[in-house]
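Asker: predicted model follows, preceded by the sequence.
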Amino acid sequence: MQSFPALRAGTLALACVLAPATHAVATDLLTGIPRLACEATLCLSSGLRPNECSPSLDHYFDIKKYSKHGLDWSATADARRSFLSQCPASTDQGMPERIDAISRGAGKCDPDYLNRTYADTAYKWRKHEFGGDSGQTVYEVHPLPTVTLDQLPTYCVVYNDHSWTHELSVRYVGRPTMGGHWVKVEDYDAAQAKWDADHGGIWASGWNFSLTDPRHRADH
């Protein structure tokens, strides 16, 4: 992966760093939408987003398309792709693919979005039997907030793993049935160690874990 380009005099560095050096145009020589498009492409290629990124990112994320059912993600991605394509470097080798990956993934592949969108409930439970075979079964059940998606969607894999992307990766901590969730890759080791400590030992001993309430299964 390439390093995030250095900042210069309060502006983002050369627009030509966005692609192979076929453009000798600096972002500080661009104005209006082309400048915002170049800066947004650069900023959205990294998890490192300084204050200089704010105007272009505000413009990018303000682009939203709606249908009668609410936010239309497909149309929104198309509109955002169209905006990024107004950067002069957007037609250089590899850039159309990069812009497509950004438009599909930016804002939808960070831990906050993944944890919110795929939030669900898991269950920690065990059975108590009273009176032998003909007796009563009582379930002790504890709901657990969890995130059921533990593999990145394809569009996130493309966005995170692009050869020009820098420090965007996220990783899944834990298990879907036991309160798993997404974190930034730099936070993974500490988060996984904490999850292991919190979800092992006595906490897990003698318990079952599932994504369905065992009492519902028992009713059928």
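Answerer: It's in.
Asker: C-alpha only now, for contacts and for neighbours.
Answerer: Noted.
Asker: quick one, strands of the protein?
Answerer: 7-8, 11-12, 66-67, 70-71, 119-130, 136-147, 170-173, 181-184, 208-210 (DSSP state E).
Asker: who touches the third one?
Answerer: Defining contact as Cα atoms under 8 Å, 6 or more residues apart in numbering, one finds that strand 66-67 is touched by 72, 75, 76.
Asker: once you drop chain neighbours, what's closest to the residue most central in space within the chain?
Answerer: The chain has residue 109 as the residue nearest its centroid, 1.9 Å off, counting by Cα atoms, centre = their mean. Leaving aside its sequence neighbours, residue 109 sits nearest to residue 156 (Cα to Cα, 6 or more residues apart in numbering; 5.6 Å).
Asker: second structure for comparison follows:
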Amino acid sequence: MKKTLLPFFIFGAISSVNALNLETLTGDTKLSCEALLCLASPIKPPECGPALARYFGIDARHWSDVITKRRNFLNLCPTDDQKDPELSKYKNEILVNLDGECSTDSLNKRIEKTILRTETICTSNGAGNGSTCKDVSYYGYRINPQLTNSCKLLASSKYTDYHLKYTCNSKFYEKKDWDNGYELKEISQEIYNALPVSQREQGEKLTPISYVEFVRLPANKRKQEGFRKYYRIDIGYYQKIVIKKDCWINEK
């Protein structure tokens, strides 16, 4: 691990080990000290990979045994935590109970899914044979706005640099919009023409009409969706509104 990547706020917490000469350590002792430093920040440089893999790779049949093994591993790093209750808490209570890594990258990968609405869709079985109906659920997606338990634990220590903030709204987006990475806002043709090409999109605009109006339209100007739902096909003008997905940041 490079010296310049070590979080400055934990330098003073290491006693018999000179934090600026961490390269002189070897094996699990070095990995233990690196884990203490890397877990203190939501920004994880690539050099943290081996230490974090070693730490979260500690396993046992029972969770209590995992905690014991983690505590033993972390205590390989010769920190002077007996004189510092906060450091002892960070090492022996907070870190050992993490159920996963906490980083802005991992938080921004936690996609939450919910049912936006449920519609009953009916289709005709033919003349005189009635119709068949079924309930169809439509889902919405967003980046989860809640911190994980690990992030809450880490943010509670004075030896960490966790000042996490959620910068997106709490809206759930339709699956199609979420997959596309943008939603469509209907606008006038005049505004549409003034937009950059990258922000424009044309598409079908379905206007509800009566059955009488429906049968009078040519086939390419009308559409039926579901049972007794009739529409006129118009041209819609839309602006692409990018869906922000890098919602979590760490405020300095």
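Answerer: Ah, there it is. Note that the structure is a prediction, hence the values are computed from the model and not measured.
Asker: quick one: TM-score?
Answerer: These two chains, once laid on top of each other, score a TM-score of 0.53 by TM-score structural alignment, normalised by the length of the first structure; 167 aligned residues with a Cα RMSD of 4.6 Å.
Asker: related to what we said a few turns ago, only the buried subset of the contacts of strand 66-67 of the first structure, as a ChimeraX command please.
Answerer: To isolate the buried ones among the contacts of strand 66-67 of the first structure in ChimeraX, judged by 16 or more other Cα atoms under 10 Å, type:
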select :76
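Asker: including distance to residue 92 of the first structure, could the contacts of strand 66-67 of the first structure go into CSV?
Answerer: Converted to CSV, the contacts of strand 66-67 of the first structure look like this (distance: Cα to Cα, whole Å):
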residue, distance to residue 92 of the first structure
72, 29
75, 24
76, 23
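Asker: closest to residue 145 of the first structure out of the contacts of strand 66-67 of the first structure?
Answerer: residue 72 (27.6 Å; Cα to Cα).
Asker: what sits against the closest one?
Answerer: Contacts of residue 72 of the first structure (Cα under 8 Å, 6+ apart): 64, 65, 66.
Asker: that older thread, what's the counterpart of the residue nearest to residue 109 of the first structure in the second structure?
Answerer: When the second structure is aligned by TM-score structural alignment, residue 156 of the first structure is paired with residue 151.
Asker: SS state for residue 234 of the second structure?
Answerer: strand (DSSP: H, G, I helix; E, B strand; the rest coil).
Asker: give me the neighbour count for it.
Answerer: 13 (other Cα atoms under 10 Å).
Asker: related to what we said a few turns ago, out of the strands of the first structure, which comes closest to residue 192 of the first structure?
Answerer: strand 170-173 (5.5 Å).
Asker: mean per-residue distance, that closest one to the second structure?
Answerer: Here the mean offset of strand 170-173 of the first structure against the second structure after fitting is 5.4 Å, by mean Cα distance after the TM-score superposition for the first structure.
Asker: for that strand, packing partners?
Answerer: strand 181-184, helix 188-198 (3 or more Cα pairs under 8 Å, 6 or more residues apart in numbering; DSSP states H and E).
Asker: and the residue nearest to residue 109 of the first structure, what is it in contact with?
Answerer: 104, 105, 108, 109.
Asker: in the first structure, point out the residues matching stretch 40-54 of the second structure.
Answerer: So stretch 40-54 of the second structure is aligned with residues 45-59, judged by TM-score structural alignment.
Asker: buried stuff in that stretch?
Answerer: Quick answer for stretch 45-59 of the first structure (16+ other Cα under 10 Å): 45, 46, 53, 56, 57.
Asker: the second one reaches residue 166, doesn't it?
Answerer: Yes. Contact between residue 46 of the first structure and residue 166 holds when scored by Cα atoms under 8 Å: they sit 4.7 Å apart.
Asker: what segments of the second structure are helices?
Answerer: For the second structure, the helices defined by DSSP state H cover 27-38, 49-56, 63-74, 85-89, 104-107, 149-155, 175-180, 189-194, 211-216.
Asker: contacting residues around the residue nearest to the centre of the first structure?
Answerer: Contacts of residue 109 of the first structure (Cα under 8 Å, 6+ apart): 152, 156, 170.
Asker: closest to residue 37 of the first structure out of those?
Answerer: residue 156 (20.9 Å).
Asker: what about the closest one, distance to residue 113 of the first structure?
Answerer: As for residue 156 of the first structure, its distance to residue 113 of the first structure is 12 Å (criterion: Cα to Cα, to the nearest Å).
Asker: just residue 217 of the first structure next, same as before
Answerer: Residue 217 of the first structure is 31 Å from residue 113 of the first structure, by Cα to Cα.
Asker: if you count what's nearby, which of these two comes out ahead?
Answerer: residue 113 (13 against 8).
Asker: that one reaches residue 107, doesn't it?
Answerer: Yes. Counting by Cα under 8 Å, residue 113 of the first structure does reach residue 107; the two are 7.1 Å apart.
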